[in-house]
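**Student:** test case, fold it:
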Amino acid sequence: MSNNSPWQSPDSAGVTGEPQPYAPQESPQFAAPAPSWTPPPKPGLIPLRPMTLGTILSASLMVLRRNPRPIFGLSLIIMGIITVLSLVLVGIITVSGIDRTLSASEADAATIEAGATAGVILAALFAVTLSLVGGSILQGIVSLEVARGAVGEKLRLRGLWNAAKGRLWALIGWSALVAIATFIGIVVFSFVVALFFAIGGTAGTVFGVLAVLAGIVIGIALMAWLGTFLALVPSALMIERLTLGRAIRRSWSLVSGSFWRTFGILALIIVIVQTVSSVVTAPLSFIGGLGVGLLNPTGNEDTAVAAFIGLYILTVILSVAIGAVTIIIQSAAPALLYIDLRMRTEGFDLELTRFVEARNAGDNSVADPYLTGGSTATHSSEPSPYAAS
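**Tutor:** The predicted structure follows:
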């Protein structure tokens, strides 16, 4: 019987007796790619995620570089006004007091000298108060720049001022509260020290000196503790536009649980800024003193006075410029910490990301995240002050 089966021997197919290894199948072309991690967006000043120390330090420096004209210009104006007013006031009172003391009789000299000293002290206190007010105003305005920079916006000087002018009185109220508390603390400290010295004798002197040392240590510790817990008050006043009482509670609640981290970052930035400022100003003072000698080799009195006045004016100008830069950096740090702490405690990074993505997609229905949201704050219902900027 014939066999018409198409069967062939295994050898004809090239198959040996050994088992064949498995031949993997090629992946289909429509296979999905492996999932990968996508970093949070960085639309502007900072990445929209909780920040590290390095991020806060670099962003504090980047504030001035990113939008220099309005920020540095406004800082220069405020610092210049404060410096000029302080110098003029203290100078007039000092010169007037010295003139009255020199022209007074021996019987009245002691009284006039005491009055002149009191006037100089009051003028110095006024200068400190003025510095507190100007520094708080500038910190609030820098806070606005940091907040808008975090979502990729740049405001011009007019936009920053329009956003800030409705809150300036709140900042001035905060500055006045700080100044009054500081003044009361100084008065109490002085009264206690005076009581110890009034005891007289060796014991009174020893107790008085110990009271001075203890008061300085306690004062520094108290200022560091309260200053850390209340460091975010200007940011809460300006960014969330809260009332003063709510802003104080807001700052305290955000810092609670992160006190040492907040204190460490703020202290580190102050040390860095002041060190760099000293390194810059020290050579300038040395060069200036050397220049006076070169300009007046004969020791002429009129030339010496003119050189001193010129050097003094130049030093004031350089001090104002350097102070304008340092106060911007120091003001940016609390605002960055304010945003960082909200990210860590409230998931604020998600709100910022949603706002940025919606704005980039042309959707303007998402509300400003700085004026809405936040489980622990009561926000005002006023419209966003940045819309027209």
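**Student:** can we go C-alpha only for contacts and neighbour counts from here?
**Tutor:** Fine.
**Student:** what sits closest to Val325 if chain neighbours are left out?
**Tutor:** Distances taken as C-alpha to C-alpha, 6 or more residues apart in numbering place Phe72 nearest to Val325, at 7.0 Å, with adjacent residues excluded.
**Student:** what residues are up against that neighbour?
**Tutor:** Leu64, Ala324, Val325, Ile328 (C-alpha atoms under 8 Å, 6 or more residues apart in numbering).
**Student:** so what touches the strand or helix carrying Ile248?
**Tutor:** Per DSSP states H and E, Ile248 falls inside helix 244-255. The contact list for helix 244-255 (C-alpha under 8 Å, 6+ apart) reads 170, 173-174, 228-234, 236-237, 262, 338, 341-342, 345, 376-378.
**Student:** just give me the residue closest to the centre of the chain.
**Tutor:** Geometric centre of the chain, nearest residue: Ser331, 1.9 Å, by C-alpha atoms, centre = their mean.
**Student:** the nearest residue in space to that one that is not next to it in sequence: what's it in contact with?
**Tutor:** Distance criterion C-alpha to C-alpha, 6+ apart; nearest residue to Ser331, sequence neighbours excluded, is Gln139 at 4.7 Å. Residues near Gln139 by C-alpha under 8 Å, 6+ apart: Pro234, Ser235, Ile327, Ile328, Ser331, Ala332.
**Student:** tabulate those in a markdown table, adding columns for secondary structure and distance to Ala123.
**Tutor:** Putting the contacts of Gln139 into a markdown table (DSSP: H, G, I helix; E, B strand; the rest coil; distance: C-alpha to C-alpha, whole Å) gives the following:
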| residue | secondary structure | distance to Ala123 |
| --- | --- | --- |
| Pro234 | helix | 26 |
| Ser235 | helix | 30 |
| Ile327 | helix | 23 |
| Ile328 | helix | 26 |
| Ser331 | helix | 26 |
| Ala332 | helix | 30 |
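**Student:** how about those residues, which pair is most distant?
**Tutor:** Taking C-alpha to C-alpha as the measure, the contacts of Gln139 span a maximum distance of 14.9 Å, between Ser235 and Ile327.
**Student:** still on that earlier bit, give the buried residues for the helix or strand that the helix holding Ile248 is followed by.
**Tutor:** Per DSSP H and E, the first helix or strand lying C-terminal to helix 244-255 is helix 259-295. For helix 259-295, a neighbour-count test (16 or more other C-alpha atoms under 10 Å) marks Thr262, Phe263, Ile265, Leu266, Ile269, Ile270, Val273, Ser277, Gly288, Val292 as buried.
**Student:** between those, which is closest to Val366?
**Tutor:** Using C-alpha to C-alpha, the buried residues of helix 259-295 come closest to Val366 at Thr262, 30.9 Å.
**Student:** ok, the closest one - contacts?
**Tutor:** So Thr262 contacts Thr228, Val255, Leu337 (C-alpha under 8 Å, 6+ apart).
**Student:** could I get those as CSV with distance to Gly119 and neighbour count?
**Tutor:** Shown next, in CSV, are these (distance: C-alpha to C-alpha, whole Å; neighbours: other C-alpha atoms under 10 Å):
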residue, distance to Gly119, neighbour count
Thr228, 33, 24
Val255, 40, 22
Leu337, 40, 24
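**Student:** let's compare: structure for the following, please.
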Amino acid sequence: MTESPGWTSPGSPEAPPGPTGTGHSAPVPPPAAGTAPVPPPAAGTAPAGPGIGLIPLRPLGFGELMDGTFALVRRNWRAAFGLTLALAAVLELLQAGIDWWIHTGGGGTEPLLSANYLAPLALFFGVLASGLLAPVVSNGVLGRDTSLAEAWARARARLGRLTCLCLLLAAIGIGALALAVVPLLLLAFATDLPGLLALLLLTVPPVVWLTIRLTLAVPALVLEEQPVLGALKRSWRLSRGAWWRIFGLTLVFRLCLTAVAAVLAGPGEIVDMVLEGTSGGGAGDGSTAIGIAAVAVFGTVARTVTLPLEGALQTLIYVDQRIRREALDLELAHAAGLPGYARPAAAAPSGA
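**Tutor:** As a prediction, the model looks like this:
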């Protein structure tokens, strides 16, 4: 599979010559000889940008990013769902094991917390899925389809660094949360519960702020072949000045994915509740095992659908930020071979 060009960071030895400004103000090259000029946009409308596939190569709006995410995953559904199916199945099998253990010998309060046992692993798999989907999205931006074998071949070459980055991001998140929560827990004995809850709420914004600033590290590592620390630095630079925009996109999209997951996983929950009600919930009862299996099956479907959507949005935000800051759209248009976006030929040496 041919590597998608145009993803190296500005100033790197591999970066091709091109505009690297801090906004979308780079001049568009004139059309090549013999091609019809592109008509100007109508008054009051934004430039459409060069069209290649499902995503126009220009700064994208809020709705365009979300629509483009669904469109890219739908077009490459075999690669997208194939890469995340194994991750979803592992999570749901572990969750089913926990549910069965709680059913046969767990305490009365543990079922309320069972969904949180795998939360760290679910976050880790979510970040990993974003890295696996980054090549699929990058090809989709250029109007190219990606098979499951091609997507895995590109992701496998970076799987070691991607895993290290996932672990480092998890450690940073846990460390930031611990630094904020531990002092409050030490004060728990000297304050009442409402005061403690208010202090705990104050610890959430710093952790969320740090998470958003580092959210573009995964696509930077995969698409730019950055080292782990270099990917973190790239995310920090690309998200500067765009925190609220990235936060809003991520929040709204995750709320949408939560609703989608609830619809897809709902039949399994209904089957489990019906069987539990008819059997009385006895330990070791066969109908309870069937209910847990139904929850696992439908939960796997829900995670298989939502994991690639979340990862695709993350990569699209990364592409959009580079278009806004580094005029990446011109380089991608050249890589796609659009008329009028070819680089000028190098001048011949004098006396040739």
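**Student:** kindly provide the TM-score of these chains.
**Tutor:** With the length set by TM-score structural alignment, normalised by the length of structure 2, the two chains reach a TM-score of 0.73; 300 aligned residues with a C-alpha RMSD of 3.7 Å.
**Student:** quick revisit: mind listing which of the contacts of helix 244-255 of structure 1 are in helices?
**Tutor:** Among the contacts of helix 244-255 of structure 1, the ones falling in helices (DSSP state H) are 170, 173-174, 228-229, 233-234, 236-237, 262, 338, 341-342, 345.
**Student:** by neighbours, which of these wins?
**Tutor:** Pro234 (34 neighbours; other C-alpha atoms under 10 Å).
**Student:** which position in structure 2 aligns with that residue?
**Tutor:** Alignment note (TM-score structural alignment): Pro234 of structure 1 maps to Val218 of structure 2.
**Student:** hmm, Leu133 and its match touching each other?
**Tutor:** No - with contact defined as C-alpha atoms under 8 Å, Val218 of structure 2 does not count as touching Leu133 (10.1 Å).
**Student:** what's the burial count for the aligned residue in structure 2 for Tyr312 of structure 1?
**Tutor:** Correspondence of Tyr312 of structure 1 to structure 2, assessed by TM-score structural alignment: Ile292. Ile292 of structure 2 sits with 25 neighbouring residues when counted by other C-alpha under 10 Å.
**Student:** you'd agree Ile292 of structure 2 is up against Ile102?
**Tutor:** No - using C-alpha under 8 Å, Ile292 of structure 2 makes no contact with Ile102, being 11.3 Å away.
**Student:** burial check on the residue nearest to Leu102 of structure 1 when sequence neighbours are not counted, number of neighbours?
**Tutor:** Spatial nearest neighbour of Leu102 of structure 1, chain neighbours left out: Ala109 (7.8 Å); criterion: C-alpha to C-alpha, 6+ apart. Counted with other C-alpha under 10 Å, the neighbours of Ala109 of structure 1 add up to 15.
**Student:** what does Ala203 of structure 1 give?
**Tutor:** 12.
**Student:** next, the buried residues of the helix or strand harbouring it.
**Tutor:** Remark: Ala203 of structure 1 resides in helix 201-229, with elements defined by DSSP H and E. Neighbour-count burial for helix 201-229 of structure 1, counted by 16+ other C-alpha under 10 Å, picks out Gly204, Thr205, Phe207, Gly208, Ala211, Val212, Gly215, Gly219, Thr228, Phe229.
**Student:** what do you get for stretch 141-158 of structure 1?
**Tutor:** In terms of neighbour count (16+ other C-alpha under 10 Å), stretch 141-158 of structure 1 has its buried residues at 141-151, 153-157.
**Student:** in structure 2, what range does it match?
**Tutor:** Under TM-score structural alignment, stretch 141-158 of structure 1 corresponds to residues 132-149 of structure 2.
**Student:** start to end distance for that stretch?
**Tutor:** 12 Å (C-alpha to C-alpha, to the nearest Å).
**Student:** before we move on, what about stretch 321-330 of structure 2?
**Tutor:** Stretch 321-330 of structure 2: ends 14 Å apart by C-alpha to C-alpha.
**Student:** show me what contacts the aligned partner of Met79 of structure 1 in structure 2?
**Tutor:** Aligning on TM-score structural alignment places Met79 of structure 1 opposite Ala88 in structure 2. Ala88 of structure 2 makes contacts with Gly299, Thr300, Val301, Arg303, Thr304, as judged by C-alpha under 8 Å, 6+ apart.
**Student:** before we move on, what about Asn76 of structure 2?
**Tutor:** Val136, Asp145, Thr146, Ser147.
**Student:** tell me which of those residues is nearest to Leu186 of structure 2?
**Tutor:** For those, the nearest to Leu186 of structure 2 is Val136 (46.8 Å; C-alpha to C-alpha).
**Student:** just give the nearest non-adjacent residue to Trp161 of structure 1, would you?
**Tutor:** Ile141 (7.7 Å).
**Student:** any figure for the gap between Cys135 of structure 2 and Gly61 of structure 2?
**Tutor:** Rather than Cys, residue 135 of structure 2 is Pro. From Pro135 of structure 2 to Gly61 of structure 2 the distance is 22 Å (C-alpha to C-alpha).
**Student:** what ranges do the strands span in structure 1?
**Tutor:** In structure 1, no segments count as strands under DSSP state E.
**Student:** can you point out the buried residues in stretch 107-116 of structure 2?
**Tutor:** For stretch 107-116 of structure 2, using 16+ other C-alpha under 10 Å, no residue counts as buried.
**Student:** compute the first-to-last residue distance for that stretch.
**Tutor:** Terminal residues of stretch 107-116 of structure 2 lie 15 Å apart, using C-alpha to C-alpha.
**Student:** next one: stretch 219-236 of structure 1 to chain centre, how far?
**Tutor:** Centre-to-centre, stretch 219-236 of structure 1 and its host chain are 12 Å apart (C-alpha atoms, centre = their mean, to the nearest Å).
**Student:** ranges for the helices of the stretch 51-200 of structure 2?
**Tutor:** Along the stretch 51-200 of structure 2, the segments classed as helices by DSSP state H, counting those that start in this stretch run 62-75, 77-105, 110-113, 119-141, 148-156, 159-186, 193-213.
**Student:** and of those, who's closest to His334 of structure 2?
**Tutor:** Between the helices of the stretch 51-200 of structure 2, helix 119-141 lies closest to His334 of structure 2; by C-alpha to C-alpha that is 12.8 Å.
**Student:** mean shift of the closest one relative to structure 1?
**Tutor:** Superposed on structure 1, helix 119-141 of structure 2 shows a mean distance to its aligned partners of 1.6 Å (mean C-alpha distance after the TM-score superposition for structure 1).
**Student:** how about stretch 174-182 of structure 2?
**Tutor:** Superposing on structure 1 and averaging over aligned pairs (mean C-alpha distance after the TM-score superposition for structure 1), stretch 174-182 of structure 2 comes out at 4.1 Å.
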